[in-house]
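**Student:** what's the 3D shape of this:
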Amino acid sequence: MSRLQRSLSDYKERLLGESSALRQAIRRGEHSAMTSGLAPGLVQGNLVILPADWAGDFLTYCQNNPVSCPLIAVSEVGNPALPGLGLDIDIRHDVPEYNIFRDGELVETPTDIASLWQDDMVAFVLGCSFSFEDALQQAGLSVRNIDMDLNVSMYRSNIPTVPGGRFHGDMVVSMRPFIASDAIRAVQVTTRLPKAHGAPVHLGDPSLIGIADLAAPDFGDAVELRGDELPVFWACGVTPQVAVGNAKPPICITHVPGKMLITDLLNAELAIL
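**Tutor:** All right, here's what the predicted structure looks like:
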């Protein structure tokens, strides 16, 4: 084992107790809030659960859109475990809050989906920008939504995604404000994390990507944009929820935006070194 591998192994061991304890708290219903800023150093994931006869189309959609839908794990059919992301993960219990879509319409937001789980379900976990928020902070950059203890601002854009079978729609983007020099640094940092959406898809004028009002995000919370700052936009893992609304599967279960699955993977393990 190389020195770098040994260092990563020691670092990971220190974090695993924290991630497991946090998932147990979520499973017991003790934490149903957002996960931004929690479990620094560990990969967080967006969730999409579909019946098996819809899973092939969604897999194609992810493959066609690796920036907005960076796939990091797929479960076996009917199996709620994701051992590649954490040996004790049970996807029916370990997300703070779930969105339940029926025929493309959001119908409820439970904190546990054991009663809804079906033997033909497949769980997809996609990389999340909360992972690169940790990298931004490690680089000395201030992340406004974390500083304000708010969920990140997320918006529907007019940037089209590439259809995959029955799934299609425009990209959802997340926004964080930076002064110009910090925005350049943010591009450099996040480019190394393609499995957490990678580099921004847009900087500056939000109207150019179809956003009329930064103070009115479609998901999450509005954050302050100061006079010397640029809004910087990244692809967002809420994008599949727009595609689900268009495809209208009989049932689809996702995370509530901002409330992610916390895994046992290190952000460093997904980074391009």
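**Student:** When you work out contacts or count neighbours from here on, use the C-alpha atoms and nothing else.
**Tutor:** Will do.
**Student:** what's the neighbour count on the nearest residue to residue 91 once chain neighbours are set aside?
**Tutor:** Once flanking residues are discounted, residue 91 sits nearest to residue 80: 5.2 Å by CA to CA, 6 or more residues apart in numbering. Neighbour count of residue 80, defined by other CA atoms under 10 Å: 21.
**Student:** Thought residue 92 was touching residue 80, still the case?
**Tutor:** Yes. Using CA atoms under 8 Å, residue 80 makes contact with residue 92 at a distance of 6.4 Å.
**Student:** Count the neighbours of residue 173 for me.
**Tutor:** Using other CA under 10 Å, residue 173 has 28 other residues around it.
**Student:** buried stuff in stretch 192-209?
**Tutor:** Residues of stretch 192-209 classed as buried under the neighbour-count rule (16 or more other CA atoms under 10 Å) are 192-203, 206, 209.
**Student:** what about stretch 135-150, how long is it end to end?
**Tutor:** End-to-end span of stretch 135-150 (CA to CA, to the nearest Å): 18 Å.
**Student:** What residues sit buried inside that stretch?
**Tutor:** Residues 135, 136, 141, 142, 143, 144, 145, 146, 150 are the ones in stretch 135-150 that count as buried (16+ other CA under 10 Å).
**Student:** Need those in TSV (columns: secondary structure and distance to residue 179).
**Tutor:** TSV is the format used below for these (DSSP: H, G, I helix; E, B strand; the rest coil; distance: CA to CA, whole Å):
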residue	secondary structure	distance to residue 179
135	helix	17
136	helix	14
141	coil	10
142	coil	10
143	coil	12
144	helix	12
145	helix	15
146	helix	17
150	coil	20
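**Student:** Distance check, the nearest residue to residue 199 once chain neighbours are set aside against residue 150.
**Tutor:** Leaving aside its sequence neighbours, residue 199 sits nearest to residue 191 (CA to CA, 6+ apart; 4.4 Å). Between residue 191 and residue 150 the computed distance is 24 Å (CA to CA).
**Student:** next up, for comparison:
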Amino acid sequence: MTADFDRLRQADLPEVRAAIRAGRYTGHTAGLGRGYLQANLVILPEAQALDFMRFCQRNPKPCPLVGVSDTGDPMMHTLGRDLDIRSDVPAYNIYRHGRLDGTTTDIADLWTDDMVAFALGCSFTFEHALMQAGIPLWHVGNDTTVPMFRTSIPCVPAGPFAAHMVVSMRALPEGRVDEAVALSRRYPLAHGAPVHAGDPAAIGIADIARPDWGDPAPLPGGHVPVFWACGVTPQVAIEAAAPPLCITHRPGHMLIADIPEAAEVPVLAPQAA
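**Tutor:** As a prediction, this is how the structure comes out:
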């Protein structure tokens, strides 16, 4: 039986992670792990890892790099004391030669000794601050995945990795937009301030009712669509680079680290002797 989303929203991080690791919860992570950094995931063979790291370094807005594993080690030691990248994400996408080949909830049978895992900050991290300020988030309240869109905003390429930025959208009351901008700016490891607010066509989005990933969300009167850079951008770059095998999170299904969400630099305190 799948663990109840409403119950996990109130649970502490160890309980959330245990439910994910055991396969009892395989849904989106918006609203879960309050107080802790959420991260997108990319896993590549070492042969493609350096070019991908360059892509992240050149595009920190959509790709804020918060952790990198040692080659062949599935434990993300800088992000958690017991964080196994093979099982601690609710759902994974499997890409072969740049094409989505399937999804799974555990990648232990796919992990090899030449793999490197990258964790990139996620906008779900600052959503807790928005909600604490009383700014409503429709996708959290309605248990759906935030809508995500391809845009016309170019990224800086690195080797075979190239993409146009992907953004996530939240429809906010027009009187709260400036406040949301100021709050999210405090979280540079979670994409920081939005890249655009207002007319979707200005950034190449033809139909806001038809997201490329996630679920559609309403745009009520008196609300403004606000767009943040999104960690699904690397998945577009992976389509272009077409590595033989790449594993990512399924959009909306994040890795939740042991790092406090307000941390400017991810540093895990050393474990007591």
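**Student:** which position in the first structure aligns with residue 210 of the second structure?
**Tutor:** Using TM-score structural alignment, the partner of residue 210 of the second structure in the first structure is residue 216.
**Student:** and its match, how far is that from residue 155 of the first structure?
**Tutor:** Residue 216 of the first structure is 8 Å from residue 155 of the first structure, by CA to CA.
**Student:** ok, now residue 47 of the first structure?
**Tutor:** Residue 47 of the first structure is 18 Å from residue 155 of the first structure, by CA to CA.
**Student:** likewise residue 73 of the first structure?
**Tutor:** 25 Å.
**Student:** Show me where the stretch 101-250 of the second structure has its strands.
**Tutor:** For the stretch 101-250 of the second structure, the strands defined by DSSP state E, counting those that start in this stretch cover 115-121, 148-154, 164-173, 196-197, 223-229, 246-249.
**Student:** Residue 95 of the second structure is nearest to which of those?
**Tutor:** Closest to residue 95 of the second structure of the strands of the stretch 101-250 of the second structure is strand 246-249 (CA to CA; 5.0 Å).
**Student:** okay, and the following helix or strand past that closest one goes to which residues in the first structure?
**Tutor:** Using DSSP states H and E, the next helix or strand after strand 246-249 of the second structure towards the C-terminus is strand 255-260. Per TM-score structural alignment, the counterpart of strand 255-260 of the second structure in the first structure is residues 261-266.
**Student:** Tell me roughly how far that stretch lies from the second structure on average.
**Tutor:** Mean deviation of stretch 261-266 of the first structure relative to the second structure after superposition (mean CA distance after the TM-score superposition for the first structure): 0.8 Å.
**Student:** Okay, the counterpart of residue 86 of the first structure in the second structure and residue 181 of the second structure: tell me how far apart.
**Tutor:** Residue 86 of the first structure maps onto residue 80 of the second structure when the alignment is built from TM-score structural alignment. Counting by CA to CA, the gap from residue 80 of the second structure to residue 181 of the second structure is 29 Å.
**Student:** just residue 40 of the second structure next, same as before
**Tutor:** 21 Å.
**Student:** Just the endpoints, please. Distance across stretch 98-109 of the second structure?
**Tutor:** End to end - CA to CA - stretch 98-109 of the second structure spans 20 Å.
**Student:** To clarify, my last question referred to stretch 32-39 of the second structure.
**Tutor:** End-to-end span of stretch 32-39 of the second structure (CA to CA): 12 Å.
**Student:** Specify, as a residue range, where that stretch falls in the first structure.
**Tutor:** Residues 38-45 of the first structure are the counterpart of stretch 32-39 of the second structure, counting by TM-score structural alignment.
**Student:** got a list of what the residue opposite residue 151 of the first structure in the second structure once aligned touches?
**Tutor:** With the correspondence set by TM-score structural alignment, residue 151 of the first structure lines up against residue 145 in the second structure. Applying CA atoms under 8 Å, 6 or more residues apart in numbering to residue 145 of the second structure gives the contacts 28, 30, 139, 214, 215, 252.
**Student:** Pull out the buried residues from the residues you listed.
**Tutor:** 28, 30, 139, 214, 252.
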